[in-house]
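> Have a look at this prediction, sequence included:
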Amino acid sequence: MTSSIHSPLGQPTLYADQYDAALLFPIARAPQRTELGIGTTLPFLGADLWTAFELSWLNLRGKPQVALAHITVPCESINIIESKSLKLYLGSFNNTRFPDAAEVLSRLRADLTEAAWRGGIVQSSVGVRLVAPEWFDREPIEELDGLSLDRLELDCDRYTPAPELLSAATEEAPVTEVLTSNLLRSNCPVTDQPDWGSVQISYFGPQIDQAGLLRYIISFRNHQGFHEHCVERMFMDIQSRCQPHKLSIYARYTRRGGLDINPFRTSYPQALPANRRNARQ
């Protein structure tokens, strides 16, 4: 477990042609959470929902097999898994023979769980679900539900996170709202490549000023941060500045290297959202 500067991101790569779990590169969540004032007791629940679109292996006769993989990494895990390392790890399945999809599923679950909890005690398994080709047509495309903030016409001039843009009507009766935006962009902290996303903010509490919230979302445009950390920063800023009684934030980022990452954080127990891609993914 090391910092992102030692990760495969931005480095020349040799692609393994045989299964190799050692390719997975975990990055500790703690340093970024410490910057946000998050201690060992998390102020939220949730998970990081991944979709792997480029999963393939060989059966025992050498015939290629393909599937999609839905991966659920619990937010309480010690580490995130660096995305390029996951791509390289999945690529190592390509020329490896497995008896069946059940064996592939078992390897994925065991290896990803080990990486997510490396350096600590495993508290919950990483979830993995494979989708076989005969079920591909049951993978829907859906946009995030809610009132679009993007309808607002406004001036913007802040492109690094600016929580001071957030405010709420704390003297008025609480409301329930679900707000969305497709204008989320942040940047990889290692390669500086842009990460494009959509975000859904659901809350019950003092009504949040929508113009300020949209400007706040746009203010991530030049921010360097992994997807998971960006969503946790949003959660902490909105919780602190707007004081909702209940808060959930769900971001869906466009895929890169055949992978998308979709963090979900919530202040109260509830079912995880369905991992359904939107049109840009």
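On my side now, so go ahead.

> C-alpha only now, for contacts and for neighbours.
Fine.

> Show me what stretch 93-110 is in contact with.
17-20, 55-60, 62, 64, 125-130 (C-alpha atoms under 8 Å, 6 or more residues apart in numbering).

> residues of it that come out buried?
Phe93, Asn94, Asn95, Thr96, Arg97, Phe98, Ala101, Val104, Leu108, Arg109 (16 or more other C-alpha atoms under 10 Å).

> what distance separates that stretch from the centre of its chain?
24 Å (C-alpha atoms, centre = their mean, to the nearest Å).

> likewise stretch 131-148?
With C-alpha atoms, centre = their mean, you get 17 Å for stretch 131-148.

> Can you give me the end-to-end span of it?
31 Å (C-alpha to C-alpha, to the nearest Å).

> Check which residues of it are buried.
Val131, Leu144, Ser148.

> hang on, the first one packs against Gln65?
No: between Val131 and Gln65 there is no contact under C-alpha atoms under 8 Å: 11.6 Å.

> Need the three-state assignment for Ser202.
Under DSSP: H, G, I helix; E, B strand; the rest coil, Ser202 falls in the strand class.

> Contacts only, for the residue nearest to it when sequence neighbours are not counted.
In space, Ser202 comes closest to Val178 once its chain neighbours are excluded; the distance is 4.3 Å by C-alpha to C-alpha, 6 or more residues apart in numbering. Shown in contact with Val178 (C-alpha under 8 Å, 6+ apart): Asp145, Gly146, Leu147, Gln200, Ile201, Ser202, Tyr203.

> returning to that earlier point: okay, the buried residues of stretch 93-110 in JSON lines with secondary structure next?
Shown next, in JSON lines, are the buried residues of stretch 93-110 (three-state DSSP):
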{"residue": "Phe93", "secondary structure": "coil"}
{"residue": "Asn94", "secondary structure": "coil"}
{"residue": "Asn95", "secondary structure": "coil"}
{"residue": "Thr96", "secondary structure": "coil"}
{"residue": "Arg97", "secondary structure": "strand"}
{"residue": "Phe98", "secondary structure": "coil"}
{"residue": "Ala101", "secondary structure": "helix"}
{"residue": "Val104", "secondary structure": "helix"}
{"residue": "Leu108", "secondary structure": "helix"}
{"residue": "Arg109", "secondary structure": "helix"}
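
> Please compare the first structure with the one that follows:
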Amino acid sequence: MNTPEQSQLGKASAYVDQYEPGLLYPIARAGKRAEIGVDGAPPFFGADLWTAFELSWLNPRGKPQVALAHITVPCETRNIVESKSFKLYLNSFNNTRFDDAEAVRARIRADVSEAVWRGSDTPPASVGVKLLLPDLFDREPVHELDGLLLDRLDLECTQYTPAPELLSATEGEAPVSEVLVSHLLKSNCLVTGQPDWGSVQIRYSGAQIDQAGLLRYLVSFRNHNEFHEQCVERIFMDIWTRCRPVKLAVYARYTRRGGLDINPLRTSHPQALPANVRTARQ
């Protein structure tokens, strides 16, 4: 079984510039999910929305081509892909000739699908891949997450490791539907301890969540070491079990590292995925 410590994280890496799918390094989701009380089928839906900003290959005549890639990994996949291995994999396209952009898209889709479902008997869904060529670059918008900004609250914060006991909801009053946003989410890489910065949107219906406690809870991730996908699932499960909303969606957009950003969505009910629109910090 692959572990984060066995990956290329924190290690000197040779940059392979000829196509090599074996660079992708899958890590099972199950271990971290067990830590947050998820055993078997999770109580959420969603996906991990990746954006690759550094994608290039050669056309049949050897001329370099560039594109952006939006990659959608369903959260029901058996594995995540460790992000440095994803970067190394994409770099392996740099001096490889492909017939056209569609051939590149199909290759990424097949390779990443194999990696995230590795160890499963019958994968129910493949990964989604969309390439944006340079003539579409100026159509890529920048937009902040919609919602009421929690960061407006003037409060004292003293806890910097996850503290779910800070979460609470008002009982006995009429239920509400709210969308709350914070730009103060920070966690660290599980292996290297390097900082990961993000914005998070919490959309829920049910008993009103105490906003001061929620903001302090989000800030409490500041010194926590965990991958992006795992942090969002932890946030979802803590709110789901502590505040018991009727509906809940947690969506985070993390700043890019190594030319990649990862933006996990976890929701209690099936819904359309948000458009993969970057924020100003991305």
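Great, that's in hand. Predicted model, so just to flag it, every value in this text is computed and none were measured.

> quick revisit: secondary structure element for the residue nearest to Ser202 of structure 1, which one?
Val178 of structure 1 belongs to strand 175-187 when elements are defined using DSSP states H and E.

> And Thr191 of structure 1, by the same measure?
Going by DSSP H and E, Thr191 of structure 1 is not in any helix or strand.

> What count of nearby residues applies to Glu153 of structure 1?
Neighbours of Glu153 of structure 1 under the rule other C-alpha atoms under 10 Å: 8.

> who are the neighbours in contact with the nearest residue in space to Trp196 of structure 1 that is not next to it in sequence?
Closest residue in space to Trp196 of structure 1, ignoring its immediate chain neighbours: Arg185 at 4.7 Å, by C-alpha to C-alpha, 6+ apart. The contact partners of Arg185 of structure 1, by C-alpha under 8 Å, 6+ apart, come to Pro194, Asp195, Trp196, Gly197, Ile218, Phe220, Arg221, Asn222.

> who wins for most neighbours among those residues?
In the contacts of Arg185 of structure 1, the most neighbours by other C-alpha under 10 Å go to Ile218, 24 neighbours.

> wait, isn't that one in contact with Tyr159?
Yes: here Ile218 of structure 1 reaches Tyr159: they are 6.5 Å apart, a contact under C-alpha under 8 Å.

> Now stretch 35-45 of structure 1: buried residues?
Ile38, Phe44, Leu45.

> Can I get these in JSON lines including distance to Pro31 of structure 1 and secondary structure?
Converted to JSON lines, those look like this (distance: C-alpha to C-alpha, whole Å; DSSP: H, G, I helix; E, B strand; the rest coil):
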{"residue": "Ile38", "distance to Pro31 of structure 1": "10", "secondary structure": "coil"}
{"residue": "Phe44", "distance to Pro31 of structure 1": "17", "secondary structure": "coil"}
{"residue": "Leu45", "distance to Pro31 of structure 1": "18", "secondary structure": "strand"}
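
> which among the residues you listed gets closest to Leu152 of structure 1?
Comparing those against Leu152 of structure 1 with C-alpha to C-alpha places Phe44 closest, at 29.4 Å.

> ok, now how distant is Phe236 of structure 2 from Ser92 of structure 2?
From Phe236 of structure 2 to Ser92 of structure 2 the distance is 35 Å (C-alpha to C-alpha).

> In structure 2, what range does the one helix or strand Phe235 of structure 1 maps to match?
Phe235 of structure 1 belongs to helix 227-242 when assigned by DSSP H and E. The alignment of helix 227-242 of structure 1 onto structure 2 (TM-score structural alignment) covers residues 228-243.

> sorry, back to before: just the contacts of stretch 93-110 of structure 1: which are in strands?
Among those, DSSP state E puts Leu55, Ser56, Trp57, Leu58, Pro64, Gly127, Val128, Arg129, Leu130 in strands.

> for those residues, which one is nearest Ile27 of structure 1?
Nearest to Ile27 of structure 1 among those, with distances taken as C-alpha to C-alpha, is Gly127, at 18.6 Å.

> Now name the helix or strand holding the residue nearest to that closest one when sequence neighbours are not counted.
Excluding the flanking residues, the one nearest Gly127 of structure 1 by C-alpha to C-alpha, 6+ apart is Thr72, at 4.7 Å. Taking DSSP H and E as the definition, one finds Thr72 of structure 1 inside strand 64-74.

> mean distance, whichever helix or strand comes after that strand to its aligned residues in structure 2?
Tracing the chain past strand 64-74 of structure 1, the next element assigned as helix or strand by DSSP H and E is strand 79-81. Following superposition, strand 79-81 of structure 1 is found to deviate from structure 2 by 0.3 Å on average (mean C-alpha distance after the TM-score superposition for structure 1).

> Can you tell me which of the ones in strands among the contacts of stretch 93-110 of structure 1 are buried?
Among those, those scoring as buried are Leu55, Ser56, Trp57, Leu58, Gly127, Val128, Leu130 (criterion: 16+ other C-alpha under 10 Å).

> farthest-separated two in the residues you listed?
Longest span within those, C-alpha to C-alpha: Leu58 and Gly127, 22.7 Å.

> follow-up on the earlier one: any idea how far Gly257 of structure 1 is from the residue nearest to Trp196 of structure 1?
According to C-alpha to C-alpha, Arg185 of structure 1 and Gly257 of structure 1 sit 18 Å apart.

> and Asp261 of structure 2, what element?
strand 260-267.

> now Val246 of structure 2, nearest residue through space, not along the chain?
Closest to Val246 of structure 2 by C-alpha to C-alpha, 6+ apart is Gly206, at 5.1 Å.

> Give the burial count for the one you found, as a bare number.
Neighbours around Gly206 of structure 2, by other C-alpha under 10 Å: 20.

> Cool, thanks, signing off.
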